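**Q** Kindly generate the corresponding structure for this input.
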Amino acid sequence: MRFITANLNGIRSAANKGFFDWLPQQQADAVGVQEVKAQDEHVANIFCSPGGLKGHFHYAQKKGYSGVGLYTREEPSDLITGIGVPEFDDEGRYIEKRFDKPGRKLSLISCYFPSGSSGPERQEAKYRFLAAIYPHLQALKAERDFILVADVNIAHKEADLKNWKGNQKNSGFLPEERAWLSKLFATDKEGGGLVDVYRRLQPDTTDACYTWWSNRGQAYAKNVGWRLDYHLATPALAALARREAIYKDQKFSDHAPLTIDYDFTL
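**A** Okay, here's the model as predicted:
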């Protein structure tokens, strides 16, 4: 199964930059997109069925803001939007497709974590989201395997961004945020037990790992980037990851698509 994640920074903008020309060539089985920044009237019958994939979406109530989508080749057995927290469900941050068969419970999820870079109020909202999504993922993990693809808006370790020394007091690399990810990945009884699939496949990559670049200055040209886009998986599915690729030949948004191939089928 080939699973792509891509923050589009606006589905219409990414389409104008060639995203939906590129996508069918990838022969993906599933694609999670974030920051759709559109409503159903902008997406239905236009961006809902690229290359034989069927898209479902969770839109923000606020127009031109947030929103996630999940395209799959196979029809799901169930579809869930939101995590049951109105503050964040109103912002269109979570969509889950379930592919359950006898003896197997499996979910694919696209999620957009809040950014706190615009100021203290949004940083506090980001912390509230982290506090809400953690038990949600733990409850899900207790009953099923899943892969969650997301713009997490956190670089976990020093290798995950170029200027880590200068960003230790900035949203996206704050100690509290990084500690949250460390707890999510911890395998002890207090930890979340999820796997950072890219790092499982590429434990030592530095400059080549980035998936986001600021639009300021020459960040993209100089590869002054951050790794903000993740595949987070339960251990059984993470163990089936075989290959990863970050696509940088074309620039569809300020993020690059991250593709991971898994050795299983839906």
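
**Q** switch to C-alpha atoms for all contacts and neighbour counts from now on
**A** Fine.

**Q** Let me see the ranges of the strands in the stretch 51-200 of the chain.
**A** 54-58, 68-72, 78-81, 94-98, 106-112, 145-151, 195-196 (DSSP state E, counting those that start in this stretch).

**Q** Without its sequence neighbours, what residue ends up closest to the residue nearest in space to the middle of the chain?
**A** By C-alpha atoms, centre = their mean, the chain has its centre lying nearest to residue 150, at 1.1 Å. Leaving aside its sequence neighbours, residue 150 sits nearest to residue 111 (C-alpha to C-alpha, 6 or more residues apart in numbering; 4.7 Å).

**Q** now do residue 219
**A** residue 213 (5.8 Å).

**Q** how about the closest residue to residue 206 other than its chain neighbours, what does it touch?
**A** Closest residue to residue 206 apart from its sequence neighbours, by C-alpha to C-alpha, 6+ apart: residue 159 at 5.0 Å. Going by C-alpha atoms under 8 Å, 6 or more residues apart in numbering, residue 159 touches 204, 205, 206, 207.

**Q** One more, please, to line up against the first structure:
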Amino acid sequence: MIPELSATEPGRGPLTVSSVNVNGIRAAGPKGLTAWLASSTADIVCLQEVRARPEDLPAGLLATLDGLGWQLTLAPCETAPGRSGVAVLTRIEPEAVRIGMGLAEFAGSGRYLEVDLPGLTVASLYLPKGAAGTPKQDEKDRFLAGLAPYLAERRGKAAAEDREVLVCGDWNIAHTRADLRNWRGNGKNSGFLPHEREWIGSLFASGYVDVVRMLHPDVDGPYTWWSYRGRAFDNDTGWRIDYQVATPGLAARARSAAVERAPSYDRRWSDHAPVTVRYRR
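**A** Next up, the predicted model:
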């Protein structure tokens, strides 16, 4: 049986979830993030690359979040302050919070956080970027090696508890050619390496669903990240690397998905755009 999802109030419209890499919450706030949060109807917002500890957050931002009714759960990067960091905003207090995947190497890295809500576990993920042929890629590969069994275990536990799982975030992998504009020129670059694409394909084959691709199977993109260099944004030369990945029961409830792309380059508050999905409760 699929449990009823009640992340806010049961039966009150769709369950709306947004996810976005903010590229530094202190910088993004005054550039438009705070205004976006104020206008959002989301029940849950997952944030990546927060780059701040709780004590670093501006008082004005915290007051705004409080005034909007958001509960903030933050897992900062303790090993390199000012880098990485993930967070989840919810309209109600989480039932439980778990930080990390139980891997000693990535403890305190600010890359994985999950919260339990009624009938639903939501995670915010910031997967390492990597760089082909360097120690950064080795680190990314070790993270992938640890993440796969953890997500399998989490899916099994959730099923036993009659709950769904949703992992939102910046996965830093484009799965197929449809997920980046310039796929021909990126075959040897991190984010589109064959073994990375195979890894995420295996995840989707194992029982997790790429919700946006499920709803938009025959389109290029929709892209979620554009380099600040050149005219990548204006030409829509982007990558789709920000996903909402769900267990099948929740994925079956997805009704619409959209990338909230800024209307123009000068109105961007991050190099990523929010990915928003509405699920039937």
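
**Q** quick one on the thing from earlier: the residue nearest to residue 150 of structure 1 -> structure 2?
**A** Alignment note: residue 111 of structure 1 maps to residue 125 in structure 2; criterion TM-score structural alignment.

**Q** repeat for residue 171 of structure 1
**A** Match for residue 171 of structure 1 (TM-score structural alignment): residue 190.

**Q** Residue 167 of structure 2 versus that match, what's the distance?
**A** 21 Å (C-alpha to C-alpha, to the nearest Å).

**Q** got it, and residue 252 of structure 2?
**A** For residue 252 of structure 2, the distance to residue 167 of structure 2 - C-alpha to C-alpha - is 15 Å.

**Q** longest single helix anywhere in structure 2?
**A** In structure 2, taking DSSP state H as the definition, the longest helix is helix 135-160.

**Q** returning to that earlier point: if we go to structure 2, which of the contacts of residue 159 of structure 1 are intact?
**A** Contacts conserved in structure 2 for these, counting by both residues aligned by TM-score structural alignment, their matches' C-alpha atoms under 8 Å: 205, 206, 207.

**Q** which residues sit in contact with the last one?
**A** This means residue 207 of structure 1. For residue 207 of structure 1, the contact set (C-alpha under 8 Å, 6+ apart) comprises 159, 160, 161, 162, 223, 225.

**Q** do the same with the second one
**A** With contacts taken as C-alpha under 8 Å, 6+ apart, residue 206 of structure 1 has the following neighbours: 159, 160, 161.

**Q** which of those residues still touch in structure 2?
**A** The contacts of residue 206 of structure 1 retained in structure 2, by both residues aligned by TM-score structural alignment, their matches' C-alpha under 8 Å: 159, 160, 161.

**Q** quick one on the thing from earlier: quick one: the match of residue 111 of structure 1 and residue 171 of structure 2, what's the gap?
**A** 7 Å.

**Q** And residue 57 of structure 1? What does it align with in structure 2?
**A** By TM-score structural alignment, residue 57 of structure 1 lines up with residue 74.

**Q** Correction: the previous question concerned residue 146 of structure 1.
**A** So, by TM-score structural alignment, residue 146 of structure 1 is matched to residue 165.

**Q** same check, this time on residue 244 of structure 1
**A** Match for residue 244 of structure 1 (TM-score structural alignment): residue 257.

**Q** In three-state terms, how would that match be classified?
**A** strand (DSSP: H, G, I helix; E, B strand; the rest coil).

**Q** To which secondary structure element is the residue lying closest to it once chain neighbours are set aside assigned?
**A** Leaving out its chain neighbours, the residue that sits closest to residue 257 of structure 2 by C-alpha to C-alpha, 6+ apart is residue 277, at 4.3 Å. Assigned by DSSP states H and E, residue 277 of structure 2 belongs to strand 275-279.

**Q** whereabouts in structure 1 does that strand align?
**A** Using TM-score structural alignment, strand 275-279 of structure 2 pairs with 258-262 in structure 1.

**Q** Contacts for that stretch next, please.
**A** 1-6, 198, 211, 229-230, 237, 240-247.

**Q** Can you tell me which of these are buried?
**A** 1-6, 198, 211, 229-230, 237, 241, 244, 246 (16 or more other C-alpha atoms under 10 Å).

**Q** Inside helices: which ones of those residues?
**A** 198, 237.

**Q** out of the buried ones among the contacts of stretch 258-262 of structure 1, which are inside strands?
**A** 2, 3, 4, 5, 6, 229, 230, 241, 244, 246 (DSSP state E).

**Q** Between all of those, which two are separated the most?
**A** 6 and 241 (18.0 Å; C-alpha to C-alpha).

**Q** aligned partner of residue 245 of structure 2 in structure 1?
**A** Looks like residue 245 of structure 2 aligns to residue 232 there (TM-score structural alignment).

**Q** and the gap between residue 182 of structure 1 and residue 143 of structure 1?
**A** 22 Å.

**Q** neighbour-wise, which of those two wins?
**A** residue 182 (17 against 10; other C-alpha atoms under 10 Å).

**Q** Structure 2: which residue goes with that one?
**A** So residue 182 of structure 1 corresponds to residue 201, using TM-score structural alignment.

**Q** show me what contacts its match?
**A** Taking C-alpha under 8 Å, 6+ apart, one finds residue 175 in contact with residue 201 of structure 2.

**Q** cool, residue 185 of structure 1 as well?
**A** By C-alpha under 8 Å, 6+ apart, the neighbours of residue 185 of structure 1 are 191, 192, 193, 194, 195, 196.

**Q** Drop anything exposed from the residues you listed.
**A** 192, 193, 194, 195, 196.

**Q** The last one contacts residue 234, doesn't it?
**A** Spelled out, it's residue 196 of structure 1. No. At 9.3 Å, residue 196 of structure 1 does not count as touching residue 234 under the criterion of C-alpha atoms under 8 Å.

**Q** The longest helix of structure 2 vs strand 120-126, what angle?
**A** Interaxial angle, helix 135-160 of structure 2 versus strand 120-126 (axes from the mean of the first three to the mean of the last three C-alpha atoms, to 10 degrees): 180 degrees.

**Q** Packing partners of helix 135-160 of structure 2?
**A** Applying 3 or more C-alpha pairs under 8 Å, 6 or more residues apart in numbering; DSSP states H and E, one finds that helix 135-160 of structure 2 contacts strand 164-170.
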